[in-house]
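Peer 1: Quick one: sequence plus predicted model below, questions after.
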Amino acid sequence: MLDLTNPAHIVGAVLIFLGLAVLLISAIGLYRLPDLYLRASAVGTSAGLGVALIVIGALLIDFSGPNLVKAIIAVLAQLLTSAVGSMAIARSGYLHDSPPAAITSPDELRETRRDDVEV
């Protein structure tokens, strides 16, 4: 139960709302950004941060030893997998010739990539 006289509960609720705001901004970016690479970067970064803020906020509201262990594992797993997942999506798009937005310049990978070598 949320107790607004407890400072930890107030900070926890604020962190949860900040996490939700980060995820909402990420969703808007997913819709508005022009290409796969910018979308993968925005979603990977913000998903890690947004979920971490929500988990830490929930921990502050219902703090206990077992919840602390679960929160640490969840935050570390989220930060690691969101970064790796977004890079894997971007690499897959690049290897399958997904076109970058016109504002993306220069394409340093294209300049160093040889056509006869599979990347």
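Peer 2: Right, received. Where do you want to start?

Peer 1: Please make it C-alpha for all contacts and neighbour counts, starting now.
Peer 2: Will do.

Peer 1: Going by secondary structure, Ala58 is in what exactly?
Peer 2: Applying DSSP states H and E as the criterion places Ala58 in helix 36-61.

Peer 1: could you say what helices and strands that helix packs with?
Peer 2: Other elements packing on helix 36-61 under the criterion 3 or more C-alpha pairs under 8 Å, 6 or more residues apart in numbering; DSSP states H and E are helix 7-32, helix 65-95.

Peer 1: this is the other structure I want to compare:
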Amino acid sequence: MTEILTVLGNVLIVAGALVFATAALGVARFRDAYMRVSAVGTAGGLGIVFVVTGALLLQPSVSNVVKVVLIITIHLITSAVGTMAIARAAYLTGTPLERYAFDELAADSPTSGRDPEPARKPAAD
């Protein structure tokens, strides 16, 4: 049984590392700040869950289960709030969107730092 937990724990840790590596690639390749924030937020949420769960399987105990549940819960809450705050700050400071993106908030938010001219929704195919 311990061999199975060891293998599964190592697989989860490697999967978490791959999520982080994919997010790093996304940060390097994505063109605007909003896509980059999305990549980092997703990696933070999913990658940490994989790595911490894998570590739990390598060192199983009741106290570690409590620690892992607390770590995952607190991290998911703070990661989501942090990602949203960074994206909102980028939007409110007028960080430009990629040219194919449509800004649905521009018409509702005159203080967003965007052009006062209303945006047009792209034609559907």
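Peer 2: Nice, thanks for sending it over. Remember, predicted model here, so these are calculated numbers, not experimental data.

Peer 1: before we move on, back to that, mean distance, the helix holding Ala58 of the first structure to its aligned residues in the second structure?
Peer 2: Following the fit onto the second structure, the mean deviation recorded for helix 36-61 of the first structure is 0.6 Å by mean C-alpha distance after the TM-score superposition for the first structure.

Peer 1: which residue in the first structure lines up with Phe30 of the second structure?
Peer 2: With TM-score structural alignment as the criterion, the equivalent of Phe30 of the second structure in the first structure is Leu33.

Peer 1: does its match really touch Ser41, like I thought?
Peer 2: No. Contact status for Leu33 of the first structure versus Ser41: not in contact, 10.3 Å apart, counting by C-alpha atoms under 8 Å.

Peer 1: what about the helix holding Ala58 of the first structure, distance to the chain center?
Peer 2: 4 Å (C-alpha atoms, centre = their mean, to the nearest Å).

Peer 1: And stretch 101-108 of the second structure, by the same measure?
Peer 2: 22 Å.

Peer 1: Against Leu59 of the first structure, how distant is the residue nearest the centre of the first structure?
Peer 2: In the first structure, the centroid-proximal residue (C-alpha atoms, centre = their mean) is Ala47; its distance is 2.5 Å. For Ala47 of the first structure, the distance to Leu59 of the first structure equals 18 Å [C-alpha to C-alpha, to the nearest Å].

Peer 1: go on, Asp35 of the first structure?
Peer 2: 36 Å.

Peer 1: To which residue of the second structure is Met87 of the first structure aligned?
Peer 2: Match for Met87 of the first structure (TM-score structural alignment): Met84.

Peer 1: give me the number of residues near that match?
Peer 2: 15 (other C-alpha atoms under 10 Å).

Peer 1: With Asp108 of the second structure instead?
Peer 2: 9.
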